[in-house]
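Peer 1: need coordinates for the following:
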Amino acid sequence: MKSKYTASPITGDMSAPTDSTSFESKTYAKVSRRLIPFLMLCYLGAYLDRVNVGFAKLQMLNDLRFSETVYGMGAGIFFLGYFLFEVPSNLVLHRVGARKWLARIMLTWAVISASFIFVKSPTAFYVLRFLLGVAEAGFAPGVILYLTYWFPAARRAKALSLFFMAIPLAGMIGGPLSGWIMHSLQGAMEMAGWKWLFLLEALPSLVLGIAILLYLDDGIAKAKWLNESEKTLLARNVAADNVHKIAHLSIRSFIGDRRLWLMAAIYFCVVLGQYGLTFWLPTIIRKSGVADPLWVGLFTAIPYLCAIIALPLIGMSADHHRERRLHLAIPMLVAAAGFAVLPALGSVAASIVCLSVAAAGILAASSQFWSLPTALLGGMSAAAGIAAVNCVANLAGFFSPAIVGWLNDLTGKSTAGLIFISAAVTLGACFVFLVPAKSVNR
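Peer 2: A predicted model of the protein is given here:
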């Protein structure tokens, strides 16, 4: 009879049932408990710093006499810096390790985010938004790459969905917090509420940047909180997973891979919808009849709460069924429907319902998308490919607020911008079915 106990090739330890499903499940649960909550907390800080400009807009535009177009350009120019520096950032992370590089990212963006209190002109607004994009470039794709060091494709959708729950959590916590700061601290120490917003919401990223240096490990081999049997199991599964992946041998073959461009096109549409929601959600709620920034913040928490419920359920379903395409395309179509119906509504309650549908769909799609490229790419190709797909797609973060802001100024209504977002997300859902199912359903 074959023993259920397997000797570790590192230590010869026969004490752990490394072939046991129970042992494997407990090991991955241990890894998840150690990494996912902390990474979620870091991304929550990142997302607060990235999108608090949507709340600052409620006061900043009047104080500084900025137009909707100026705001849209400033909100979007963040992604130009993000685009230019994302691939180099991920390649550096792959070489020097996640611990040092992720800490560097968080510390620099915290300082830049706090510097928004000095903005007085459109030029200063544009420059700081661009620098914020440069500072943050590589964080999200860096964490996605980092998770491939620990989780094989079959377990990655759930891990990614839990990590991406930081986005709706940032909205659920950040909305009321931002509203409270702007409502309660307006004029305190002769400083506007929106300035207090930028200053105070930069502090968590500063603290977490230091915490990364003390808490995070670069990979399985350096994790002192794992025993040798657990390390062997994890390393073996990741190595087996990488056998199926593409490793490009040249820059030319990398750039010429049509699958990467298809992935970028899909995620471009997802990101366009995601930031259409993020940057304009407070404005949409205010236009539905809510004036007080505190109540705007409280109402913005509701759509994000719905997304928090949807993300882990869809992630677990995707892993259970080993099916990736429908678990991405259906949430995208649901989100598109929410955006499309929203312009026809006038009441606060009806608007919140549609925004909740849109938020649950588009944020679930944002997490599920990464099950596709991470199932295809390995090694340095994964580092460059994840970053390349993300940086090209995140140009939508530039175009989305700029186009929506321009359409709002042009028409005097938000209807055209929302229809544009709905159409783009629908197109992206159609692109999903161009990805061969057999290449990603693992």
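Peer 1: C-alpha from now on. contacts and neighbour counts both.
Peer 2: Fine.
Peer 1: next secondary structure after the host helix or strand of Ile285?
Peer 2: Assigned by DSSP states H and E, Ile285 falls within helix 258-287. Using DSSP H and E, the helix or strand that follows helix 258-287 towards the C-terminus is helix 293-321.
Peer 1: who does the helix or strand following that following helix touch, helix- and strand-wise?
Peer 2: Counting by DSSP H and E, the next helix or strand C-terminal to helix 293-321 is helix 325-341. When contacts are defined as 3 or more C-alpha pairs under 8 Å, 6 or more residues apart in numbering; DSSP states H and E, helix 325-341 sits against helix 348-369, helix 415-432.
Peer 1: for the comparison step, fold the sequence that follows:
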Amino acid sequence: MPDPLTSELAESALERATVTAVNRRLLPLLGLVYLVAYIDRQNVSYAKLQMAADIGLSDAAFGLGAGLFFLGYFLFEVPSNLLLVRVGVRRWFARIMVTWGLVTVLLGFTTSGTVFYLLRFLLGAAEAGLFPGVLYAVTLWYPQAYRARAIGLFMIASAAANVLGSAVAGVLLDLDGMLGLAGWQWLFVVTGAPAVLLAPVVLCVIPDRPDDAPWLSPAARAWLAAALAAEHRDAPSGRAAARVLLDPRVLLLCLTFVGFPLTAYGLSYWLPTIVQGFGVSNTANGFINALLWLLVAFALWRVPRWAARHPHRPRHIVIPVLISAAALVTSVALPGPVSQYVALCIAACAIVSAQPIFWTLPPRFLHGAGAAAGLAAINATGNLGGFVAQALIPWIAAASGSPLAPMLLLAAALIGTAIGVALVERQLPASPSHMRTA
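Peer 2: As a prediction, this is how the structure comes out:
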């Protein structure tokens, strides 16, 4: 008769080996893809420093154009993720990368505000489905106990993108006039090309699902299939996408998530302009911003690991959200640029590090095509907060004549997010009993 302790230890070793293999094979490439996507999404915040005047747009008009990205993203997110389920992860990701890379390069040849508006909308439509597609892929490759850490490691790419993007953007802007191109033109051309070049790599390397991964042993595939099947046993099955989109929990999560992109994009979009007010060069501006995102990367690594070791995960969403709200308002009241910058660093670390734990909530009641539709709907609706951050906030700042009004708006949205998380948690099934610290 087999020794139960020996069997448990063998299963634990297989579990660790399987998750480690998945981490090593998938997360670096997916993280690199997201890094390139995030740079191409956010490079407009640096291009604004030169581009707005060149094409004759005010800050508010330029912010509206930048925000149109999120409108295209919103309209095409759910259809894109449903097509991903049918076409497969690797093919659809490759298509997304080629189209968004080409649109980014075209932004470097913008001749008017109208063209800028059109291309920003098309960029959102082209990139729609990437982030929720990765979230859907995580549900195929990771049991619940490992998802927050996997998403946290993946999202470190967004912080790395801001670090690299900040440094590179400042240098590219200072190439102004080289070979007859403005600095902002160099910025779009240089940052758009990697997406097109990486697409064939994604097509060849990323498997659609665990059964297609030659680097997983049969035992590893069997363990992963059993762990995921045990979780799906308690989840509703066979639900059409339309029904999922009408689920009250999905609708509440859609509203709850708005505070995250609203704050994160508000910070990342306006931070270069804030730092420019310190009287530094474009290159120094980039490196000052890079420091903030290095701190965010550490928070993305640390907070999900801490949350995974404690049973009551919602507090690891609610507490950082409330800290961020307080830090944003405080940043306006503090004297001097250094103290204001420190407060913004705290706000950014808190709000971004809570997101990986937030994304473990939907898979507790959604899976399969329902998960693809639900995750896309939550991300798409929430990312309208990005539109508000880049279009409405500059208008509020100009109309009020005070930097406090936009920060109060962000803080109010975050308080609503904290309340929403608490309400959603009360309606979700308990986490699977097999969840444990790895």
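Peer 1: how close are the two chains, by TM-score?
Peer 2: The TM-score (TM-score structural alignment, normalised by the length of structure 2) is 0.94; 431 aligned residues with a C-alpha RMSD of 1.9 Å.
Peer 1: coming back round to it: winner for burial among the helices and strands packed on helix 325-341 of structure 1?
Peer 2: Stretch with highest mean neighbour count among these: helix 348-369 (a mean of 24; mean count of other C-alpha atoms under 10 Å).
Peer 1: burial count for the aligned partner of Ala128 of structure 2 in structure 1?
Peer 2: Here Ala128 of structure 2 is matched to Ala137 in structure 1, going by TM-score structural alignment. Ala137 of structure 1 has 29 neighbouring residues, counting by other C-alpha atoms under 10 Å.
Peer 1: Ala137 of structure 1 contacts Leu80, doesn't it?
Peer 2: No - counting by C-alpha atoms under 8 Å, Ala137 of structure 1 stays clear of Leu80, with 9.9 Å between them.
Peer 1: one step back: rebuild the helices and strands packed on helix 325-341 of structure 1 as TSV, extending it with distance to Tyr267 of structure 1.
Peer 2: Below are those laid out as TSV (distance: least, C-alpha to C-alpha, whole Å):
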stretch	distance to Tyr267 of structure 1
helix 348-369	7
helix 415-432	7
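Peer 1: Ala192 of structure 1: which of these is closest?
Peer 2: Of all those, helix 348-369 sits nearest to Ala192 of structure 1, with 27.6 Å by C-alpha to C-alpha.
Peer 1: what's the angle from that closest one to helix 293-321?
Peer 2: If you take axes from the mean of the first three to the mean of the last three C-alpha atoms, to 10 degrees, helix 348-369 of structure 1 sits at 40 degrees to helix 293-321.
Peer 1: so where in structure 2 does whichever helix or strand comes after helix 348-369 of structure 1 end up aligned?
Peer 2: The first helix or strand that comes after helix 348-369 of structure 1 along the chain, using DSSP H and E, is helix 373-376. Per the alignment by TM-score structural alignment, helix 373-376 of structure 1 matches residues 362-365 in structure 2.
Peer 1: chain center to that stretch, what's the gap?
Peer 2: 18 Å (C-alpha atoms, centre = their mean, to the nearest Å).
Peer 1: contact partners of that stretch?
Peer 2: Stretch 362-365 of structure 2 has contacts (C-alpha atoms under 8 Å, 6 or more residues apart in numbering) with 139, 144, 234-236, 250, 371, 374-375, 428-431.
Peer 1: which one (most neighbours) among those?
Peer 2: Gly374 (33 neighbours).
Peer 1: which position in structure 1 pairs with that residue?
Peer 2: Aligned partner of Gly374 of structure 2 by TM-score structural alignment: Gly385.
Peer 1: please identify the helix or strand for its match.
Peer 2: Going by DSSP H and E, Gly385 of structure 1 is in helix 379-393.
Peer 1: can you name every helix or strand that the very next helix or strand once past that helix contacts?
Peer 2: Using DSSP H and E, the next helix or strand after helix 379-393 of structure 1 towards the C-terminus is helix 396-411. When contacts are defined as 3+ C-alpha pairs under 8 Å, 6+ apart, helix 396-411 of structure 1 packs onto helix 68-96, helix 258-287, helix 415-432.
Peer 1: may I see the buried residues of helix 396-411 of structure 1?
Peer 2: If you call a residue buried by 16 or more other C-alpha atoms under 10 Å, then helix 396-411 of structure 1 has these buried ones: 396-408.
Peer 1: out of the residues you listed, the closest to Leu41 of structure 1 would be?
Peer 2: Gly397 (22.2 Å).
Peer 1: ok, that closest one - contacts?
Peer 2: Going by C-alpha under 8 Å, 6+ apart, Gly397 of structure 1 touches 76, 78-79, 271-272, 275.
Peer 1: sorry, back to before: average offset of the helix holding Gly385 of structure 1 relative to structure 2?
Peer 2: Taken against structure 2, helix 379-393 of structure 1 registers an average deviation of 0.9 Å after superposition, with mean C-alpha distance after the TM-score superposition for structure 1.
Peer 1: surely Leu404 of structure 2 touches Ser331?
Peer 2: No - using C-alpha under 8 Å, Leu404 of structure 2 is not in contact with Ser331, being 9.1 Å away.
Peer 1: need the contact list for the counterpart of Gly187 of structure 1 in structure 2.
Peer 2: Applying TM-score structural alignment, one finds that Gly187 of structure 1 aligns to Gly177 in structure 2. The contact partners of Gly177 of structure 2, by C-alpha under 8 Å, 6+ apart, come to Gly183.
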